[in-house]
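J.: quick one: sequence and predicted model below, then my questions.
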Amino acid sequence: MKFGTRLVQFDAAPGDPLHPSATPIYQTATFAQEEADAFGKFDYSRSGNPTRKVLEDQMAALEQGTRGFVFASGMAAIATVTHLLSAGDEIVADYDLYGGASRLFGKVIGRAGLSVKFVDAQDLVSLDAAITPKTKLVYLETPTNPLLRILDLAAIVEVAHRHGALVCVDSSVMSPYLQNPLTLGADIVLHSATKFLCGHSDVTGGVIVVKDEKLAQEIYFLQNAEGTALGPFDCYLVLRGLKTLKLRIDAQQANARKVAEFLAAHPRVAEVNYPGLPSHPGYELQHRQANGPGSLLTFRAGSRIAAKRIAEQTDLLKIAVSFGSVNSTISIPAAMSHASVPAEHDRSIPDDLLRLSLGIEDADDLIAAFAQTL
C-alpha cells in the first residue's frame, strides 16, 4: 500500500472483539492479572499500554523499522539515545542541531562521563577525522534546524559504520512521509511527535524507531526503567493526527514553495533558505534522499530590529517555537528555539534570521500578509 493508505489502514485495536474504528484510550495505570506469579501482555502502563502499543507499531511501520517507542517529549527520546552510551564514550554530532539537543549535549551529558565533539557533517573528510575509537554515536539532523543544510545520509552512514559507530538521525523536519533514514542505513531515527506527527500543537511527544532487535531491547529497557513513555491520551491524539499527515504536509509544502518563491523575489529580503528552491545548495541531494523539501524555510531580514518587526507585525503567523502545525508560525531562532545553545558552542545563527513553518492556510493570504509587512 502507498503511504497515504497506510496512514489510515491499520489495526486500530488488536485483539478487541468489538473492532473499534478508532484506537481506544486505555487510561489506566494497572491491568488485573490472571495469575499471581506471571504477568499477562500488559501489567503496568509505564511498561506497556495498548494505546501506546498501537502508536509504536504504526510508527515502526511508517519508518520501515522493526520496533518503535514513544516518549513524553522529543528531548526524552534524544536523552534515551544518549543513555545507550557509557562513561568514557563519545558522540560526534553535526554542529547545526535543535537548541534543546545542543543544551543536552553541551550542559548535561558530561555529568555522565560522556563527551561530544561538534563537526560540519557536510564535510565527510572532517567527519571521518573526528571519529575516534571512543566514538559510539554519530548524531545529526537533515534538513538541519534552523539553517536548513542538507546532509548526505548514506555517505555519513558509510563513514560512521566503517568506524563501528551508530548513526542517529533526528528527522522531525521531514516526518516519515518525506524521509526514511533507516532505509538509507541509519540505525536510529527519532522525531519530535510535537511537530508534524501530531500536527495540531496540542501534544508534546517523542518517537524512536530502530531496525535492530538488540538495539530495540536496549531502548525498551531504558524507556521502562526511566519511566519516560508517552501517556495513553497523548498517544491517542498523535494517532489521530497521523491519519492526516500526508494531506497536511502536501498542503503545507505547497504553501512553503509559494511563500519561498515570493520572498526570494522580494527586494527587501536578503536571503531565503528553502530546500525546494533550485538555488538551494542542497536541492539535488534533498531530491535524491527525500520525497520533498518540507514546509520549513528561513530568510534574513537585514537586521535584528527588522526581524523583530516582521515577526510581530505579520498577520496570520503566530510567534511560536516549534513547527509542523496546521497553522503557520514565525520565530527568531537566535532569540527563541536556539537561545539555550551554550555560549561556547558557536553556532553563528544570524540574529536577523526568521524561521517560518507554513501551515494549511490559503497561500494567497499568507503572501498578502508578508507583502504588507515588508
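T.: Perfect, thanks for sending it. Numbering: from 1, shown residues only.

J.: please count neighbours and contacts with C-alpha atoms only from this point.
T.: Fine.

J.: now for P181: which residues touch it?
T.: 63, 153, 169, 171, 189 (Cα atoms under 8 Å, 6 or more residues apart in numbering).

J.: try 7 Å this time
T.: 169, 189 (Cα atoms under 7 Å, 6 or more residues apart in numbering).

J.: where's it relative to L147, distance?
T.: Computed as Cα to Cα, to the nearest Å, the P181 to L147 distance reads 20 Å.

J.: V159 touches D128, doesn't it?
T.: Yes - counting by Cα atoms under 7 Å, D128 is a contact partner of V159 at 6.2 Å.

J.: number of residues surrounding the nearest residue to Q179 once chain neighbours are set aside?
T.: Using Cα to Cα, 6 or more residues apart in numbering and skipping residues adjacent in sequence, the residue nearest Q179 is A290, 4.8 Å away. When neighbours are defined as other Cα atoms under 10 Å, A290 has 18 of them.

J.: so A290 sits against S175, correct?
T.: No - the pair A290 / S175 is not scored as a contact, 10.2 Å apart, by Cα under 7 Å.

J.: and the comparison structure, right after this:
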Amino acid sequence: MTDQHNEHHPSEHFETLAIHAGQPADAGTGAVVTPIYQVSTYKQDGVGGLRGGYEYSRSANPTRSALERNLAALEGGRRGLAFASGLAAEDCLLRTLLVPGDHVVIPNDAYGGTFRLFARVLERWGVTWTVADTSDPGSVRDAVQPRTKAIWVETPSNPLLAISDITALAEVAQQAGAKLVVDNTFASPYLQQPLALGADVVVHSTTKYMGGHSDVIGGALVAADTAFGEELAYHQNAMGAVAGPFDAWLVSRGIKTLAVRMDRHCANAERIAAMLVAHPKVAEVYYPGLPEHAGHELAAKQMKAFGGMVSFRVKGGEDAALAVCDRARLFTLGESLGGVESLIEHPSRMTHASAAGSPLEVPADLVRLSVGIEAVDDLLTDLREALA
C-alpha cells in the first residue's frame, strides 16, 4: 500500500472516482460497498504471514484502507491517510515535518483550532511561527526564515474567505526548501486540487464536506510524494490517532455524493451572497464568487466553483451580529460546517475564540454561514427575517 495513485483509468471524471476509486466489490461476498471491518486483529498464516498486509487495525484496516485509496485518487496524490479528526491529521503532519527550533509560516486567517495547535501546543516544544497574509506571496516570502520547514495555507480561508495563489506559494516554498501545506477543507477536492497546483500535502477535516451529514468526526492527509507519504504513514501508526472503521465507512459514504452536494451548496451560497450584498443591514460580505471580492479572479482560475461558505459583517456591531445568530431558524446555531443542513455561527465567540487577542482575531460583528442544500428561497427568507 505504498502508492495509491494510479488504480483508476486516467480519463475517469471526479464523480466516477468518488464512487469507485479504491472501492472495489468485496472479494469475499461481492458486496458493492466496502464492508465495515469492525475488527482489531487478524489471523496470521505463520509468524509474520499477513493476509493482505493486515495485522492490527491501528496499523491498517480494510475499511480505512479503502477510504485512504479513495482520498488519494480524488486529490491526485500518492498516499492518502485517514485520521480520527482534522486536528489529529494536522498534529501527525507537523510532528512528521518539524523538530524543536523549526519555523512555520501560518496564515493571518485560519481555523482557530489550527492556530491553537501552533500557539498553545507546538510552541511549548520549541516550534516557532510567523503570521503572514497568504493572499500576498510577497508577505509569505518576507516571513520565511532559515529554519522554515512549512508554509501553511487555507484557501478559501476560515472565516474571511480569502483566496491564496497556490502555484505562487508553491514556488516560495520550493525556494525556501519548505513544504507547502494546503488545508482544502472549505473547497473540497471537487472544487480545488492543490497538489496539481504545486502543493506538497493536503489537509482535510473530513467531518465537513467530505462526510457531509454532520454525523462523523474525521481528518485526512494526502501527500504528493510517495516517500513523504510513507513518512506520514509511519507516524500515523506510531501516534495512533486513526479513523475507526465505522467513521471511515461514514466518510466513504459521504464522498460518494460529494459532487452533487457541492453543486447545490455553491448554487445556494451564490444566491445568498447576492442577497446579503444588497441588504441595508449588512456592512460587508465575504464570498469569493462576488466580482468585487479581492480574490475573485484567482478563485475562478484555481477553483471549479466558489464554495458553500459565506461570511458577513452586520451593521450595529457585535450585539447585532449575535441577534442575527439567535433569530435564525433554518440556519441552525452551531459550530462546524459542510453538512447538508445550513448552520450559522459567531466566529469571535465560537470557532475562533482561541484566536482572541492574536493576529488571527476575527471581527466581533462577523457572522459565518455554512450554506446547506435546502430550498434556497426558504434560506433567503430565514436570513431576511433574522436581519429584520
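T.: Yep, it's here. Only a predicted model underlies this, so the values are computations on that prediction, with no experimental measurement involved.

J.: so what corresponds to the residue nearest to Q179 of structure 1 in structure 2?
T.: When structure 2 is aligned by TM-score structural alignment, A290 of structure 1 is paired with M303.

J.: stretch 253-265 of structure 2 corresponds to what range in structure 1?
T.: Under TM-score structural alignment, the match for stretch 253-265 of structure 2 in structure 1 covers residues 240-252.

J.: need the longest strand for structure 1.
T.: strand 135-141 (DSSP state E).

J.: so where is that strand in structure 2?
T.: Taking TM-score structural alignment, strand 135-141 of structure 1 hits residues 148-154 over in structure 2.

J.: would you agree A129 of structure 1 falls within a strand?
T.: No - using DSSP: H, G, I helix; E, B strand; the rest coil, the secondary structure at A129 of structure 1 is helix, not a strand.

J.: how far away is it from K117 of structure 1?
T.: 11 Å.

J.: these two: who's more crowded?
T.: K117 (16 against 10).

J.: that one -> structure 2?
T.: Residue correspondence, TM-score structural alignment: K117 of structure 1 in this structure matches T130 in structure 2.

J.: could you say what helices and strands the strand or helix carrying that match packs with?
T.: T130 of structure 2 is located in strand 128-132, with elements delineated by DSSP states H and E. Contacts defined by 3 or more Cα pairs under 7 Å, 6 or more residues apart in numbering; DSSP states H and E place strand 128-132 of structure 2 against strand 103-107, helix 137-143.

J.: what's the closest of the ones you listed to E270 of structure 2?
T.: Nearest to E270 of structure 2, of all those, is strand 103-107, at 25.4 Å by Cα to Cα.

J.: helix or strand right after the closest one?
T.: helix 112-116.

J.: check the gap between the residue of structure 2 positioned farthest from its centre and S57 of structure 2 for me.
T.: Distance from the C-alpha centroid of structure 2 peaks at G46, with 41.6 Å (Cα atoms, centre = their mean). Counting by Cα to Cα, the separation of G46 of structure 2 from S57 of structure 2 is 19 Å.

J.: kindly report the same for K208 of structure 2.
T.: K208 of structure 2 is 24 Å from S57 of structure 2, by Cα to Cα.

J.: for stretch 206-218 of structure 2, buried residues please.
T.: Neighbour counts over stretch 206-218 of structure 2 (16 or more other Cα atoms under 10 Å) mark 206-213, 216-218 as buried.

J.: closest to A274 of structure 2 out of these?
T.: Nearest member of those to A274 of structure 2, counting by Cα to Cα, is Y209, at 22.5 Å.

J.: residues contacting that closest one?
T.: Here Y209 of structure 2 is in contact with 188, 338-339 (Cα under 7 Å, 6+ apart).

J.: can we see that at 8 Å?
T.: 185-186, 188, 258, 262, 337-339 are the contacts of Y209 of structure 2 under Cα under 8 Å, 6+ apart.

J.: hang on, it in a strand?
T.: No - per three-state DSSP, Y209 of structure 2 lies outside any strand segment and is coil.

J.: do a quick rundown of the strands in structure 1.
T.: Using DSSP E, strands in structure 1 cover 67-71, 90-94, 115-119, 135-141, 166-170, 188-192, 206-210, 271-273, 296-300, 318-319, 329-331, 353-357.

J.: reformat those strands as TSV; add distance to M1 of structure 1.
T.: Below are these laid out as TSV (distance: least, Cα to Cα, whole Å):
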stretch	distance to M1 of structure 1
strand 67-71	19
strand 90-94	35
strand 115-119	39
strand 135-141	28
strand 166-170	25
strand 188-192	22
strand 206-210	20
strand 271-273	34
strand 296-300	28
strand 318-319	37
strand 329-331	33
strand 353-357	29
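
J.: relative to S340 of structure 1, which of those is closest?
T.: strand 329-331 (14.6 Å).

J.: in structure 2, what stretch matches the closest one?
T.: So strand 329-331 of structure 1 is aligned with residues 343-345, judged by TM-score structural alignment.

J.: alignment lookup: V324 of structure 2 to structure 1.
T.: Aligned partner of V324 of structure 2 by TM-score structural alignment: I310.

J.: count residues in the vicinity of that match, would you?
T.: The number of residues near I310 of structure 1, taken as other Cα under 10 Å, comes to 18.

J.: repeat that for V169 of structure 1.
T.: Neighbourhood size, V169 of structure 1 [other Cα under 10 Å]: 21.

J.: now the one 3 residues further on
T.: Here the number of neighbours of S172 of structure 1 (other Cα under 10 Å) works out to 27.

J.: correct me, but it touches C198?
T.: No - if you go by Cα atoms under 8 Å, S172 of structure 1 and C198 don't touch, sitting 11.3 Å apart.

J.: how about F71 of structure 1, what's its match in structure 2?
T.: For F71 of structure 1, the residue aligned by TM-score structural alignment is F83.
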